[in-house]
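Peer 1: missing the sequence, but the structure's below:
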């Protein structure tokens, strides 16, 4: 099946042929210098869970361990149908881990290339305060160091390079990526149902400092009138004003 056909099967309205390559960075892969953990309630399960972040060897990448099963943090493991969260699953019918987006976002922003994340108390990452801020603080507290493989060797970090425009669309949402020598983000949202959110635009170059001050504090939000509908669907069992903004 072609890339376009596969995307159409997931409900995407338009997609160009993805053209990526891997660019050497001249820097060694990194991992955490120490283990760190955070506990809290899962947004959808409502169960109290703990995510323990541990150093990993160079080349292992980021991965989750749920009930002794390993789930790699790879795009190919993302479930196409995952309401109100990002879910990763190891193969068809394999172990899954839900609501990984805030944690993985913070890892990417701070250059945590290799990390083992042990999840206990369920299959969902704790929502904490509904943002990525506590994960930023956890990573900063643990510190970073060069990762080594099983032979004690450092491996060079490769960065993805976009060689031609990539465009995905579903309903009235879209994402477009263009070749650039720097990471530059333009993000817009138009949410007329919630005047507190409304129409906003955010435009910035991106580094760890900008991420931690401008992006990581952004919190999960929902519309008050939709709360009961989501609960009836078996979602947001752990949602509260402590971990989400409710807009009217």
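Peer 2: Good, I have the coordinates. Note that the coordinates shown come from a computational prediction; the quantities given were computed from them, not determined experimentally. Numbers count the residues shown, from 1 in each chain.
Peer 1: C-alpha from now on. contacts and neighbour counts both.
Peer 2: Fine.
Peer 1: and what about the residue of the chain positioned farthest from its centre, helix, strand or coil?
Peer 2: Within the chain, the residue lying farthest from the chain centre (Cα atoms, centre = their mean) is residue 151, at 30.2 Å. Residue 151 carries the three-state label coil when classified by DSSP: H, G, I helix; E, B strand; the rest coil.
Peer 1: second structure for comparison follows:
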């Protein structure tokens, strides 16, 4: 079923800003990007307990994101330098690279970090304290006298590199696995792993989520040591901070690597991007005279890098397992909505819903990246450990629900942290749709409920399977008629006139009950190592229902759902199983 377009993918198209106005927070844009400079992280894998060193490096346009196995000792010393040094050592390293102190005794490294920290506090003040003024006003209010003076004298901090770090071309004989849906191996409810004939890399979702949401479309990810990406603190925040410190730049093109779709014209001489370029050209002309007054009008604006495409499905795509589901509704924006229900096994979590749109809401760094992984009870954590997961330990990186409170309240960053984490992880899964350096996050409104890594993997595989080449369009080529969707009308079409009758709903209510009830166990005993369901004591309702509907409850398999058969409410959410 094809539906009407709703809104632009970018409600306010970001300008390509240069010089002193470079934004501090990295974002995706209409052309392919990569890192300005590489960064290295060393740490322990959450599930294997093995130490791994990961270096994320710039890559050429069209190479996309990919993992490479490198020999022991390749990057370990670099990781120690980047992660283990104090400011004194960092200053020493900066001095070797040509950095020095200013008159106030502030090094470039300190300047960069202070500016990022102050800007982070500024966004928090706007979000939580209702501060409503400019960044400079905030600095004056908080007494950042030295920082204000340096910003006025020098502008935003610059990186020590005079030129972006040169990418290393991908070698034909390297042990490599692409960050793509085709490389998914051993789907399970706990984490996502990618593999090839020569290597495997585990728990990739946090790193890939950060790269996708921050606009790092092409990256060479070198893995040394263990097979699992370091957990850092159980969230994506550590990765985002390093991306912010490294910076972005247009991904350079390789002469010997044609990029699929990069030469696809937008057909728009008056679209958002072209209009922006025309406005900028007119502003420049007004400032410098009549020369170039009509520059940019009537012709397609030239991008500073290789054009980036985005998957724009035209039909509803959905998978579900019992009451859990993930569904994409066609819409011209990047919007994700997630829900979960743990009110029985973890009242402190309860029932949560959250929606996040990239171009409308607070930046990923502050809205989603800080959310940590979680479990619904100490018993669940111990069960996972007994089943072979969480071998790296949970301290400082996993939120553990303990009835009506958290086991360690000091770890909690948001009241709705679990659902924020689910959106963060879903972005990591969707990043696997990316191909040849193009966008992984598709256009549309994606709604998930009680979804885990296994269901997300099935959803990504379904999207990749149903995608057609003509569904990949330039990001600016999504204008269409800007009409609001009538969701009531849409749901009526999806469900059929009047929806399913009460009798039909009652017959199917128990199908797959429990799948998606817990983060890892319920309905997923085989994949999670035979864990027992959390609600062993129960209240009689689950047992009574399951006895009556035993045959229907046996099938917990993931089902691909056609649009006309979709019930977005999820069967099994009503009746005795849920109240």
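Peer 2: Ah, there it is. Not measured: the values here are computed from a predicted model.
Peer 1: drop the TM-score for these two in here.
Peer 2: Once the chains are laid over each other, their TM-score by TM-score structural alignment, normalised by the length of structure 1 reads 0.84; 224 aligned residues with a Cα RMSD of 2.2 Å.
Peer 1: returning to what we had before: measure the counterpart of the residue farthest from the centre of structure 1 in structure 2 to residue 284 of structure 2 for me?
Peer 2: The equivalent of residue 151 of structure 1 in structure 2 is residue 255 (alignment by TM-score structural alignment). In this view, residue 255 of structure 2 and residue 284 of structure 2 are 33 Å apart by Cα to Cα, to the nearest Å.
Peer 1: helices along structure 1, start to end?
Peer 2: Taking DSSP state H as the test, the helices found in structure 1 are 3-9, 101-110, 133-142, 208-210, 227-232.
Peer 1: out of those, which gets nearest to residue 66 of structure 1?
Peer 2: In this view, those are compared for proximity to residue 66 of structure 1 by Cα to Cα, and helix 101-110 is the closest at 15.4 Å.
Peer 1: now that closest one: which residue numbers in structure 2?
Peer 2: Under TM-score structural alignment, the match for helix 101-110 of structure 1 is residues 205-214.
Peer 1: check contacts around the residue nearest to the spatial centre of structure 1.
Peer 2: The centroid of structure 1 falls nearest to residue 101 when counting by Cα atoms, centre = their mean (2.6 Å). Applying Cα atoms under 8 Å, 6 or more residues apart in numbering to residue 101 of structure 1 gives the contacts 85-86.
Peer 1: separation between it and residue 20 of structure 1?
Peer 2: 22 Å.
Peer 1: what does residue 228 of structure 1 align to in structure 2?
Peer 2: Using TM-score structural alignment, residue 228 of structure 1 pairs with residue 382 in structure 2.
Peer 1: neighbours around that match, how many?
Peer 2: Per other Cα atoms under 10 Å, the neighbour tally for residue 382 of structure 2 reads 14.
Peer 1: where in structure 1 does the helix ranked longest in structure 2 fall?
Peer 2: Determined from DSSP H, the single longest helix within structure 2 is helix 108-128. Taking TM-score structural alignment as the measure, structure 1 aligns no residues with helix 108-128 of structure 2.
Peer 1: quick one: buried residues of that helix?
Peer 2: Buried residues in helix 108-128 of structure 2, counting neighbours by 16 or more other Cα atoms under 10 Å, are found at 108-112, 114-116, 118-119, 122-123.
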